[in-house]
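[1] Need coordinates for the following:
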Amino acid sequence: MTITQPDLGVFETLESEVRSYCRGWPTVFDRARGSRMYDEDGHEYLDFFAGAGSLNYGHNNPVLKRALIDYLERDGITHALDMSTVAKRSFLQTFQDLVLRPRGLPYKVMFPGPTGTNAVESALKLARKVKGREAIVSFTNAFHGMSLGSLAVTGNAFKRAGAGIPLVHGTPMPFDQYLDGRVPDFLWFERLLEDQGSGLNRPAAVIVETVQGEGGINVARPEWLRGLADLCARRDMLLIVDDIQMGCGRTGGFFSFEEAGIVPDIVTVSKSISGYGLPMSLCLFRPELDIWEPGEHNGTFRGNNPAFVTATAALETYWSDGSSMEKQTRARGEQVEQELISITEENITDVKEYRGRGLVWGLEFHDRQRAERVARRAFELGLLVETSGPESEVVKLLPALTITPDELDAGLSALARAVRETVRETV
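    Down below sits the predicted model:
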């Protein structure tokens, strides 16, 4: 693909140096539909990024867009804090009928603010309030958000350093297979809990991602998650599952923990819950944990009514028969896995491992800088992929759940070519 030099002047002179994604994709995007984005010069890109998981149903999904336009054109409420609105009522009822009730989940629903880190902050705050303890246990390579409470349970050293102050009351434990199976699951964790001299304050809760997205696509085994749930129950700790990126069907089931057969005490949801990329997040918890005082946790933008509208439309469109969406996602995931097997076999000395579930996959190389080169070449070939892991050593695939088999094939072919051609770069 021939790309003319874009006009990036205003971004480079006026926008903060903190910007990141635009550095890897140096063009100016203009429009998007489904799994395709277009820059201002008309160049087309297949999107295997999906708004970092915020666009599970693709860009400008026509069904969701129609619902949103109709709502806005009739002057539907846009901003309402936590006031009762028709849009909120419709979402809550639909969420209960299509998501919670069919799965036997008794959760209360809290709207903590517009982003994932807002949901995590409210989950940690509630756990501490319920248990009357400060300590929270998280896991190696975890990522839970960029506000201070979320950073305290995040593993990435670069992101933690940005806090500028001590991040306290969080203790990391080894994630599944962190020690390559050489140590029984939770041996260290259990020992610290039972030893009065360990220095570990009794935790209020444990927070975990079933698949660590930003951490490098590290997939927890169902038996490990079941063991963690059992440990939490035995030791009087609440179990929080952060489903912000892996929920809303990304791994197959609506929630990523369904495969393990566990029921967390608290669940955080964001990103694709609105269905359209609009800011929205939920904190779900068992009814007996709902000990909030009115207004004890609030926020100006916790009631995003346009997001309620698109979220309701997404649930009605894709989850009224949840099994069909789940089957489609798993089928698309098998398609990805087969191509990753081929890429691995073709580059057997270069690829360290591929791993994933549903429609989230990672490709790791022995050369820790290789993933960045692959992502850069993929962009030149018209494919958007990001990297993840503590050293950005994993190419991360996060296509929309609505992507077609042909689009998936085209993107995977571009990825395979990018891998081959970055080999030649280093020879």
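[2] From now on I want contacts and neighbour counts done on CA atoms only, so please keep to that.
    Noted.
[3] Who are the contact partners of V28?
    P6, D7, L8, D39, E40 (CA atoms under 8 Å, 6 or more residues apart in numbering).
[4] I should have written P26 there, sorry.
    P6.
[5] what about it, distance to T140?
    To T140, P26 is 32 Å away according to CA to CA, to the nearest Å.
[6] Name the member of the contacts of V28 with the most neighbours.
    In terms of neighbours by other CA atoms under 10 Å, the contacts of V28 top out with D39 at 16 neighbours.
[7] What are the boundaries of the helices in the stretch 151-300 of the chain?
    157-161, 187-194, 222-234 (DSSP state H, counting those that start in this stretch).
[8] Highest mean neighbour count out of the ones you listed?
    The highest mean neighbour count among the helices of the stretch 151-300 of the chain, using mean count of other CA atoms under 10 Å, belongs to helix 222-234: a mean of 16.
[9] so that helix versus helix 187-194, what angle?
    0 degrees (axes from the mean of the first three to the mean of the last three CA atoms, to 10 degrees).
[10] Tell me which residues are up against helix 222-234.
    176, 185-186, 205-206, 210, 238-239, 259-262, 264.
[11] Could you also give me the structure for this next sequence, so I can compare it with the first?
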Amino acid sequence: MPTLNEFQLPEVYDALESEVRSYCRGWPVEMAGASGSWLTDTSGRRYLDFFAGAGALNYGHNNPILKGALIDYLSRDMIVHALDMATEAKTAFLETFQRLILEPRGMDFKVQFPGPTGTNAVEAALKLARKVTGRESVVNFTNAFHGMTLGSLSVTGNSMKRAGAGIPLVHSTPMPYDNYFGGVTEDFQWFERVLDDSGGGLNRPAAVIVETVQGEGGLNVARTEWLRALAELCRRRDILLIIDDVQMGCGRTGKFFSFEEADIMPDIVTLSKSISGYGLPLALTLFRRDLDVWAPGEHNGTFRGNNPAFVTAKTALETFWQGDAFADQTLVKGGFMRDRLNAIADSHPRITARGRGMAQGLKFEDAPTAARVCRAAFERGVLMETSGPADEVVKLLPPLTTPDHELACGIDILAESVATALS
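    Here you go, the predicted model:
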């Protein structure tokens, strides 16, 4: 089996592509095909995908049901690009999303198509919150990640990513995420105190933006009671609550929205990644009906009407979200993953398991070990990435459709990789 140093990319990458590229450095092979939970490179070698496009492929690669709907749509020369014009595909998606997602959850929300990516959805959410309230500041949380454009970056915690902005990132105030102080003090003491203190220096914010599970931040999981307390604080203080569900939504933690377990109702929700179901670019900003104060065209984008993505998104909702079976199956698989990761952690010092649903991982007190584990796993044919402020967490995001035996195989290889990295 080749080692990492023996894999080589075509010379054009070093010669032409920007140094900003990242994933192809950790996985230096040229990929050619994909099906289900597997990728295949140009030499024919297969890789079990525990990355899933950073959570954009919850239903796997080239899901045959979604692919069939897409091929049929394209073969009939239907609309592909339409800005925000009314189209057959858009109508069908909106009606299906309302019937299967919004109505069963009692969400009287409007749907905005802000642009094709998660950061577009976050930018729209921040702009809308400021427009509705007339306030400028937004409260974000330590270790948060919300995107790479300037507004989204201003509410992101990672210092390396923030430094790339090149200008001061203002109008945001970071607060401690749940368990940031390791249980020594209650996280809300600071937030509530400065809101009440005329000398606290915190203007009443337009909104609070939060992830229920911080994926890029290291798989930090907020307790349901913490989320409920946050929602109640926002309600009492007339502060809009934005849940960023770009990575943890669409069933990644079990239920369709990651905040459902906490039994809270945010004012604004952002979705992207797996909402198209097929890896096609699509993003939604959802908000309470009374918050829809946009003027026509006030926030727009050339590619906000990705009609092939509407087709696969509708088909994904109809295939996986007609009832509770898929969510229940995800929770069972997530429990299996967590049990296996706990066993690995129990076998080695200074490692802990963390995560929720099928977003699971291992945190290493010796941060560089995580990268060594991912390298060892790649050499054994499994793709996984690191996350956290020091890249100290090995993060697993397999497709939710991954069969049990493939989950077991991937975690067996992870266990071998941990042993190798620690030897």
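[12] care to give me the TM-score?
    The TM-score (TM-score structural alignment, normalised by the length of structure 2) is 0.99; 421 aligned residues with a CA RMSD of 0.8 Å.
[13] re the thing from before, take the contacts of V28 of structure 1 and write them to JSON lines, including secondary structure and distance to S84 of structure 1.
    Conversion of the contacts of V28 of structure 1 to JSON lines gives the following (DSSP: H, G, I helix; E, B strand; the rest coil; distance: CA to CA, whole Å):
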{"residue": "P6", "secondary structure": "coil", "distance to S84 of structure 1": "46"}
{"residue": "D7", "secondary structure": "coil", "distance to S84 of structure 1": "45"}
{"residue": "L8", "secondary structure": "coil", "distance to S84 of structure 1": "43"}
{"residue": "D39", "secondary structure": "strand", "distance to S84 of structure 1": "40"}
{"residue": "E40", "secondary structure": "coil", "distance to S84 of structure 1": "41"}
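[14] nearest to Y57 of structure 1, of those?
    Closest to Y57 of structure 1 out of the contacts of V28 of structure 1 is D39 (20.4 Å), distances taken as CA to CA.
[15] hmm, back to that, need the helices of the stretch 151-300 of structure 1 in a markdown table with distance to G252 of structure 1, can you?
    Shown next, in a markdown table, are those (distance: least, CA to CA, whole Å):
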| stretch | distance to G252 of structure 1 |
| --- | --- |
| helix 157-161 | 29 |
| helix 187-194 | 30 |
| helix 222-234 | 14 |
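[16] Which among the ones you listed is found nearest to A314 of structure 1?
    Here helix 222-234 is closest among the helices of the stretch 151-300 of structure 1 (CA to CA), at 27.7 Å.
[17] which bit of structure 2 covers that closest one?
    Matched against structure 2 by TM-score structural alignment, helix 222-234 of structure 1 falls on residues 224-236.
[18] Now which residue in structure 1 aligns to V138 of structure 2?
    By TM-score structural alignment, V138 of structure 2 lines up with I136.
[19] Cross the contacts of helix 222-234 of structure 1 against strands and list the overlap.
    Secondary structure from DSSP state E places A205, V206, L238, L239 of these in strands.
[20] got a list of what N347 of structure 1 touches?
    Taking CA under 8 Å, 6+ apart as the contact definition, N347 of structure 1 lies against R420.
[21] Over to L280 of structure 2?
    If a contact means CA under 8 Å, 6+ apart, then L280 of structure 2 has P308, A309 as its contacts.
[22] how about it, what's its match in structure 1?
    Under TM-score structural alignment, L280 of structure 2 pairs with L278 in structure 1.
[23] Could you measure from its match over to H59 of structure 1?
    L278 of structure 1 is 11 Å from H59 of structure 1, by CA to CA.
[24] what ranges do the strands span in the stretch 101-250 of structure 1?
    108-110, 136-139, 170-173, 205-208, 211-212, 218-219, 238-242 (DSSP state E, counting those that start in this stretch).
[25] Now do the contacts for the residue nearest to F257 of structure 1 when sequence neighbours are not counted.
    Nearest residue to F257 of structure 1 in three dimensions, chain neighbours excluded: T210, at 6.6 Å (CA to CA, 6 or more residues apart in numbering). By CA under 8 Å, 6+ apart, the contact set of T210 of structure 1 is V219, A220, L225, V241, D242, D243, M246, S256, F257.
[26] Also F181 of structure 2?
    The neighbours of F181 of structure 2, taking CA under 8 Å, 6+ apart as the test, are D187.
[27] Repeat that for the one 10 residues further on.
    Contacts for F191 of structure 2 (CA under 8 Å, 6+ apart) come out as M175.
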